[in-house]
Structures are given as structure tokens and as C-alpha cells.
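**Q** quick one: sequence plus predicted model below, questions after.
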Amino acid sequence: MADPHGFLTYPRREPTHKPVPLRLLSFGEVYENFGEDQLKQQAARCMDCGVPFCHQGCPLGNIIPEWNDLVRQNRWQEALERLHATNNFPEFTGRLCPAPCEGACVLAINDDAVSIKNIELEIIEHGFQEGWITPIRPSMDTGQSVAVIGSGAAGLAAAQQLTRAGHRVTVFERDDRLGGLMRYGVPEYKMENRWIDRRLEQMRAEGTNFRTSFAPTLADLAGFSAVVLATGTPVPRPLDVPGRELAGIYPAMEYLTAQNKSNEGDSPRSLIDARGKKVIIIGGGDTGTDCFGTALRQGAASVTQVDIRPEAPATRSPKTPWPMFPLIKRVATAHEEGEYRISGDESAAEIEALGLATRMPGEPLGQRLFNAGSMAFNGVDGQVSSLQCVDIEVIEGKRVPVPGTDFHLEADLVFIALGFSGAERSGLFSELGLQADSRGRISRGSEYRAQASPRFPGFEAPIYIAGDNGRGQSLIVWAIAEGRAAAAAVDRDLMGESALPVAVRPEDKPLAV
């Protein structure tokens, strides 16, 4: 059984972060190593609850109490087996998932939750270091072929499950490299792309085929037994205000992709470079925060993140009671960097590298504004020069501007990070005769089957929808869960039955808000 005194003996601890001036010099990951002894103490905080709500908080149904206690007992290989039983890519979720499991942890009712996410990451990295993670090749060839469109988390999870079930799987990716938003939408200071390449090497050895820089048509998919669409929701939500046409205003993902392509060696510097510029980010979510950290690393003169929402409380809000994902003010590593203040003791090399020459001692590198609405862009000679804002208040559940509170923020670059409005409506969407709901999600049935009406004679392969394009913009852990569940649906339809595990259904709702 678990250590009955662990949560009383050990406080929650997390890996320390590299010093801000050091981590702003590169796009390397910001976390220091977490000692094995400390990790065992953190695992010992898990109470092995009679009803482990962390299972319900996790869309993958991770067997969290079991692998926590196995880590505590130094039984790492068994912990890895438990972890991989429900999650194809713990190295991705351990770096990128916001951990709804921790919000549902029973200990979080009146104490700090178990640091589940950090333990998960250490288990998988320990497994790679020990050489325990090897290709799992299928034991048979079913003779069935499956096309997976999209190589993000959902597509890769579906492809790996179907390959291991014995199907011949080809993943099609329109970008020049595999990984979807994990590669081109997530800054490398959160997850370096080498971890994606490491897992892709395993998948290739298992027999999954990949085609990059290729967006297939129905004609290209002729002959496949089934098709899984895992194309995400790449269409950005627009900001329809005066001045949007000015130069210097970009969708957030365009900016993040440009920097990640530069990190891959495509160009010496990003094609959208914030160095020495006043940057405004509209949107307070994860994508906006990713832009915040990226602009700081590029050496922006100033960075301001504008959030229309009110500042969240420091502790769990009554609006999100346990076991829901708590509504609290979250300080990402990028925000830590924004709070860093110039000491005046920085070396000339640091000042040059970090773009600090225009900053005064004591001045923070960036700031966040809450309850701020974006009303219009102003420009000079076609180039954006400022953003007109107004204070926002909530009246009867609606956000309304406060009269007389207009203010302006100077801007050389603006990034719009207001989320995504759904799947693209061209290409296969049009050819297959797919339908979308009011949120831009592709319509599908209870077993991930799309109601497709292909306009290509003789095309009869069933179409399955997995990930954000069916669920809507969501978390990486949901994408992997959906990819696994869609793979089980494909396998069951092709073979009459399936042993592939299913943790979620399309209609399942998260505990997160």
C-alpha cells in the first residue's frame, strides 16, 4: 500500500527553473534536473485513495496511484509499464499538459496536489535512459491499410495504436516536418523537438510510414481500408476591429511557427523578429503566453499581454470546486521571465544578447493587463503603431466597456492569440462532403465515424474524426486519448472486434473548464 504518512511528511516540491537571464539566451527547456530521492518523496505523497479522482480528471485514465507507489518503491520498470498502458507519449504530456489530474487529486481538497505531472515525466525519461523503450512490432499483418491525416498528438497516437494492431498505417503531413502543433506551435523552451524525433524513430521501427509535405486528395487515398482525419483546428479566431489590416499584426501561430522553423535551421533568425520592438499580445491563454516567452527570447523592447478576462484568484475559485480544474491565477515560466527586473549588474554581453539596452534598472521585462478590451489599431504609413484599449467589467454575465477608460499601448508588433475557430473547410473537408457544427467542429457519430458523402466515384473507405477537429480546441491529453479511442473504433470496424483500450468517447466531457 502507499505510504500513509507521505502527504503529512513531505511538502509539494517541483523542479527548479534555470535563472531567467540564462534561459532567455536560448530556446532550451527551462527546468533543472529533479533528484531521484526528491521524486520518490513526491511519489510518497500519493495516498492511493479508495476512489482516485485523478483517474476521472485524466482523459487517458492514467493509473496514477499505481505508478506513484511503484516509483516510491524504486520499481521504475513496472511504473513505466503502468504509464505506457494508457499513454503513448508521456514525454509530451509530462511537458505540455496542464495536469487536470492534479486539480482532481483528493489531496487538493485542502492541500497541495501530488505533483503527478513531474512524476510522469521522470518515469518516461528514466525509461529512455535505461533503454527500456524499444519498438513494439505487430505480431501479425491484418492486410488492412489505414491513412492517418495529420501528425499531431491525436494522429500519432492513432497511428501507433493501429500499427501495433497489425494494420499498415501511413501518416500524411502537409508540413515539411512531423509533429503538428507540437513541433511548430509549441516553443522549444517548453518542449524541445528532439523528443518528438525520438518517438518518431520508435514509430518508424514499428512499421508506421510517414509522408511529409503532402496534403492528400481523395484520389490519393483510394485503396485504403479506412481514413482517420486528425487535422486539428488551425483556423485562428479573428479580431474584427478597425485597423486589423495594418502591417505588423499577425495571428499568433504564424509567429510561433516562424520561430520554430528558425530553430530547425530554416533561417538564421525568425522571419517575424521582435528584437528591439514593442510587442503586444492579445489573448491571455497558453498560445498568447507562448508568444510572450518567444518575444522575450528574441530581445523585444517590451512585451504586454492583454487579457479581456479578470485576473483570477490566487486560490481555487468557488466557481470551480474540487474535483474540477481550478480557476486560479497561473504564472507560466514566460510570466516569471516577464517579472524579472533589470538589476543594472548585467554584463555587456547579457545586455546585448537579451536586448536590454533600452531598459532601465528595476523595469520588468514584460507585463500582463487584465480586464482590457482591444478596440482598434492605429498606424502610421500602413504600419501598426498602437492599440486602443478600454477597461472591461462584467455586468449580468456580459463583458462591457467602461466609459471613459480608453488608453493606448504603443506597438511595433501585435500577435492575436484568441484561440481557434475550427477545422479548415477546404481540401478533404470539401471533397468528403463533411459537415461542421456551430463551433467549427467536424460532425461525427458516437464511434468517431464522420457522416461523409465523398464526391469521388468508388471511394468507400469509412472516415473517422479524432482530436481537436472533432472535439474542438482542447488539451494535448485529450488529443492522445481521442487518437487512441478512434484507433480502437477503426480496428473494431475492420476486424469485427478490438483489444485496443478505450478511455473516452466523443461525447465525454472534461472536469476542466
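**A** Yep, it's here.

**Q** please count neighbours and contacts with C-alpha atoms only from this point.
**A** Noted.

**Q** ok, now how distant is D391 from I416?
**A** Counting by CA to CA, to the nearest Å, the separation of D391 from I416 is 18 Å.

**Q** which of these two has more residues huddled nearby?
**A** Set side by side, D391 and I416 show more neighbours around I416, with 24 against 20, by other CA atoms under 10 Å.

**Q** check which residues of the helix or strand harbouring F429 are buried.
**A** Taking DSSP states H and E as the definition, one finds F429 inside helix 428-431. By neighbour count on 16 or more other CA atoms under 10 Å, the buried set for helix 428-431 is L428, F429, E431.

**Q** ranges for the strands of the stretch 351-500 of the chain?
**A** The residue ranges that make up the strands of the stretch 351-500 of the chain, judged by DSSP state E, counting those that start in this stretch, are 366-369, 372-380, 383-395, 398-401, 407-410, 413-416, 420-422, 463-465.

**Q** list of residues touching the fifth one?
**A** With CA atoms under 8 Å, 6 or more residues apart in numbering as the test, strand 407-410 has contacts from K278, S385, S386, L387, Q388, C389, V390.

**Q** neighbour count and distance to E363 added to those residues, as CSV?
**A** Conversion of the contacts of strand 407-410 to CSV gives the following (neighbours: other CA atoms under 10 Å; distance: CA to CA, whole Å):
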residue, neighbour count, distance to E363
K278, 20, 14
S385, 21, 22
S386, 21, 21
L387, 21, 21
Q388, 17, 23
C389, 21, 22
V390, 21, 24
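
**Q** here's the one I want to compare it with:
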Amino acid sequence: MAANTNFLDIKRENFKEAPPAERVQNWLEYQKLLPAFKLQQQASRCMDCGTPFCQMGTVLQSGTSGCPLYNLIPEWNQLVNEGKWHEAYLRLAKTNNFPEFTSRACPAPCEGSCTAGLASDPVTIKSIEKAIIDKAFQEGWVTPRQPKLKTGKKIAVIGSGPAGLTAADDLNQAGHSVTIYEKADRFGGLLMYGIPNMKLDKNSVERRIELLKAEGIQFIGSTEIGKDISLEELQTAYDAVLLCIGAEKPRELSIEGSHLKGIYAAMDYLTLSTKHYLNKSEEEPAISAKGKRVVVIGGGDTGADCVATAIRQGCKSVAQFGKYGQLSTTREAHNPWPENPQVFTLDYAYEEAKDVLGEDPRQYFIQTKAFIGNENGEVAALETIPFNRFDTSDAASRIWEAELVLIAIGFEGTVSENLSAIETRSNRIKTADNSYQTNVEGVFAAGDARRGQSLIVWAMQEGKKAAQEMEEFLFNKTVLA
């Protein structure tokens, strides 16, 4: 690296962002890259550690630390620092199939375990990664790669989310004929419909899909396994099948009034909002926050995306309920490096709410006790109590008016009712220990369907490892190491 003390001498600079009041007027990506010379300075802050914890990819205290794709982060930081952008892209593409997705949709646990963060601020790994891949597309370095050989083997991948796309890409490059089946009308899974456009522009998803098509992968949309085509038919037509069907069954809040109109699962709301945007419809979305008081139940990233979407739709107000208290502004003793830091941040959605609506929408230690309806069977309010064991009396309850309630409390697991032959465990597809093989020979599973709800980088790692195991199944050897 350049100077050994750059991580101290050069201040960390994050993405540039459009002002909140300006960006809520549209659905465009709100993060902008720094100029190239600034990014080269930021890359020089990398310490080139003897043990690069940023790329270790493991779970510590139930949280992700480092990059599960084992990206060669110090190496491409060095190359960016030297202005060798093409070489940096080649190093990035060596481990990461789709950096344009991870650099936008991943929460960057690599930065949480960056060694520079011990004495200063961590390196801006995510923005450098985004700069590398965006420049690669701009310069025309990302082109269709034709497999060097064809094996004659046919593989079906069910689901076009990050796990399915990653596995399909690796298997196609190994020479197999790959077909992806997707039940939605567009490809990309949660990349397409689960993440709002202002975080991940759908042009980026569609551009990659077109590249994969040009490389020989077949895409079949609006086709659900178990309804439109059976698993048995796929087993007959293909040498192996990979299930990457996600974990999209939402957790339900089974309390009084949960049947009322105006209460929706967060992912249904986000999906319909994105479809409305992509279809360029002039009518109101099927679920709209326009002019309504909105309550989001659940304190995670999906809830934040609901807040940002509701603001763009012109909500009257928005509140987000969380079970736990506000995080500390600094690492606490029970959350040491290199664990992913659990600290208070003002995410994009909350910054927008403060600027546009006048306050941070997050409410802490809140438990919803009941939904209250009007004479039309529509939700009109929520009754809450503090989420602690010390005060659950009626005196501590509170009524919140709301015409739209979005449930963002996570997912129970995969929806596999139409795959009766496949064994499940804890609402996930069951596989052999340290394996991606299901109970049905030749049928594999990867991603959230196998692992449970997780980060995009874990889904992609699952896709890569499942592809390797499928290679071993087909040929008793692998070329995907």
C-alpha cells in the first residue's frame, strides 16, 4: 500500500448522496460515487493486513463478519490505489459473480471487520467495489463469456434470485446447459421485487440477465414448480435440479384485528410498489401510502425500505415499531471487533423521514397488542404496550392512528407446499449435513430456502457451493474450485 499510516491520515469519505428532499421526488438510486482520484485515496487507506479479516466470511455472535464470497479486497484496493481499474475489475470478478448487486444491496459486513476500524474508520470497501464494477460496465470490460466446452449435461435452476443466478452462472461457465425457471413475471427474485429501485436500480438487474442470456443460459418466466410444471417432469428432462426458491413465507402477527383491510406483509407492499414503478402506470399502486398514516412493524432493513417507499408515495406520516431499544452510537464491550458493529446509524430512509416529515420514524420497545378497525372493516389504529416485562399495564398502552400497516418482522421460511417429495426442517429445505443434496437424488437446494433468511452474499456463496457439489454429482469431480 501507499503510506502505512493513510488509514489514520486520510479521512474516510462515504458515497455522495442526493439531498433527502430532492431524492424522495423520484425512484432513482440516491448514492453517487466519489471522483476517481478520491476513490484512489480511499483505497490507499487499506492496511493490506497480514490476516485480512474483511474477507474471512464467517458468523460471530449470530452476525456476519467479513465477506462470505471471500472477495480479494486488499488486492483490488491496491490496484485501485495505483489507478489500475481494469486489473481491479479482474480481481473482483474472480470471486464475485455480480458485484453490481453486492455493492448496492449488501450491508457490507466486510467493513465491520476491517482492521483499520480498530484505530480509525474502516475503509469504504463497498463504495470502491461499486466504483470498480460501474467503471467496468462503462468501459465495456464486462462482456458475454462463452463457455470453452459443452458437457452435454442439462441442469434446471428453480428461482432467479442471487443464489439461483450465481449457481447458474458457474454451472454454465463449466459447460453445462442451464435453464432457470422463475414464477414471477420478471427475473431477479428479491433483487428485482424485494429491494426498492432507489437502492438497486432494476436496469442493473436486467442488464445482468441479458448478459447471462447471451452466455447461453435459458430463462423461463411466469412458471411455478408444482403448479405449471412438476418436479418429476424436471427430473426427467434434466440431469440435476437446484431449488433456490427463497424463504418468502412471511411471519404473521396473529393478534386481535389482524384480519382487517389495510394490513399487509411488507414484501407484498414492496413488490407491488416496484411493479407499479416498472410498469410506468399512471394509476395508484394496488397498495398505496398516499395521504395515509403508515405504521411499519419491524425494525430491520425491509422495514426501512417500507418507510422510504411510503415517503415517496406521499404518506401523511410514518412510524416504525421495533421491539428493542436504540443502539449505542459506539461499539459496546459485548460487541468487539471483528464482529459486525451493532451501532446506531441514520439509514437513508430515516434521514429522509427526518428531513421530509420532521422526525426519525423509529419507535423503540414497542409491542403491538391489537389492531383497531372502523365500521368498514379497515384498520384505523393500533394499540401498543411497552416491550418489556416491567410495565404491560393498561395504563402503559397507547393508541396510534393508521390507515396502512406493513408487517416487516421477517420470514418463517420457504414455501414448499407444491414440492411434497422434498423434506423440510424448521421451514427450510432439508439437506444432508455439510451438503446441498436434498432427500431426492439429483435434487439440490441453496440460498435462503436452505439456509433461512440471510444476506445476499450468503445466498451467493450458497449458490457457488451448490454448483460445486452438483459438478461432483454429475462427474464425480469439479472444475469450479
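**A** The structure has been received and is ready for your questions. Predicted model, so just to flag it, every value in this text is computed and none were measured.

**Q** follow-up on the earlier one: so which of the strands of the stretch 351-500 of structure 1 comes closest to L181 of structure 1?
**A** Of all the strands of the stretch 351-500 of structure 1, it is strand 420-422 that lies closest to L181 of structure 1, at 12.5 Å by CA to CA.

**Q** corresponding residue for I409 of structure 2 in structure 1?
**A** With TM-score structural alignment defining the correspondence, I409 of structure 2 maps onto L418 in structure 1.

**Q** G283 is in contact with its match, correct?
**A** Yes: using CA atoms under 8 Å, L418 of structure 1 is in contact with G283, at 5.2 Å.

**Q** of those two, who's got more company?
**A** Legend: neighbour count by other CA under 10 Å for L418 of structure 1 and G283, higher for G283 (24 against 21).

**Q** need the strands of the stretch 351-500 of structure 1 in JSON lines (columns: distance to N209 of structure 1).
**A** Shown next, in JSON lines, are the strands of the stretch 351-500 of structure 1 (distance: least, CA to CA, whole Å):
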{"stretch": "strand 366-369", "distance to N209 of structure 1": "44"}
{"stretch": "strand 372-380", "distance to N209 of structure 1": "46"}
{"stretch": "strand 383-395", "distance to N209 of structure 1": "45"}
{"stretch": "strand 398-401", "distance to N209 of structure 1": "49"}
{"stretch": "strand 407-410", "distance to N209 of structure 1": "49"}
{"stretch": "strand 413-416", "distance to N209 of structure 1": "36"}
{"stretch": "strand 420-422", "distance to N209 of structure 1": "27"}
{"stretch": "strand 463-465", "distance to N209 of structure 1": "19"}
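
**Q** out of the ones you listed, which is closest to A301 of structure 1?
**A** With CA to CA, the closest approach to A301 of structure 1 among the strands of the stretch 351-500 of structure 1 belongs to strand 366-369: 9.1 Å.

**Q** buried sites along the closest one?
**A** Taking 16+ other CA under 10 Å as the neighbour-count basis, strand 366-369 of structure 1 is seen to contain the buried residues G366, Q367, R368, L369.

**Q** those strands in the stretch 151-300 of structure 1, which residues are they?
**A** Secondary structure of the stretch 151-300 of structure 1 by DSSP E, counting those that start in this stretch: the strands cover 168-172, 209-211, 226-229, 235-236, 249-251, 278-282.

**Q** let me know the secondary structure of V146 of structure 1.
**A** Applying DSSP: H, G, I helix; E, B strand; the rest coil to V146 of structure 1 yields a three-state assignment of strand.

**Q** which stretches of the stretch 201-350 of structure 1 form helices?
**A** For the stretch 201-350 of structure 1, the helices defined by DSSP state H, counting those that start in this stretch occupy 218-221, 252-263, 286-298, 333-339, 348-354.

**Q** return the most buried member of these.
**A** helix 286-298 (a mean of 24; mean count of other CA atoms under 10 Å).

**Q** name the element the counterpart of D134 of structure 2 in structure 1 belongs to?
**A** By TM-score structural alignment, D134 of structure 2 lines up with E125 in structure 1. Following DSSP H and E, one finds E125 of structure 1 within helix 116-130.

**Q** what residues are up against the counterpart of T309 of structure 2 in structure 1?
**A** Following TM-score structural alignment, the counterpart assigned to T309 of structure 2 within structure 1 is T294. If you count contacts by CA under 8 Å, 6+ apart, T294 of structure 1 has them with P187, L256, Q259.

**Q** quick one, what contacts N118 of structure 1?
**A** Residues in contact with N118 of structure 1 (CA under 8 Å, 6+ apart) are E14, P15, G94.

**Q** can you tell me how far it is from K40 of structure 1?
**A** Taking CA to CA as the criterion, N118 of structure 1 is separated from K40 of structure 1 by 11 Å.

**Q** anything in contact with each of the two?
**A** By CA under 8 Å, 6+ apart, N118 of structure 1 and K40 have no common neighbours.

**Q** contacting residues for F101 of structure 2?
**A** L191, L200, S204, V205.

**Q** just the ones in helices from those residues, please.
**A** Of the positions in the contacts of F101 of structure 2, L191, S204, V205 sit in helices, assigned by DSSP state H.

**Q** counterpart of the last one in structure 1?
**A** By TM-score structural alignment, V205 of structure 2 lines up with I196 in structure 1.

**Q** tell me who's in contact with its match.
**A** Taking CA under 8 Å, 6+ apart as the definition, contacts of I196 of structure 1 comprise G179, R183.

**Q** gap between it and V20 of structure 1?
**A** 26 Å.

**Q** over to I395 of structure 1?
**A** I395 of structure 1 sits 39 Å away from V20 of structure 1 when distances are taken as CA to CA.

**Q** can you tell me the closest non-neighbouring residue to L369 of structure 1?
**A** V306 (5.0 Å; CA to CA, 6 or more residues apart in numbering).

**Q** what is the neighbour count of that neighbour?
**A** For V306 of structure 1, which is what you asked about, the neighbour count (other CA under 10 Å) is 23.

**Q** aligned to it, what sits in structure 2?
**A** In structure 2, the residue matched to V306 of structure 1 (TM-score structural alignment) is F321.
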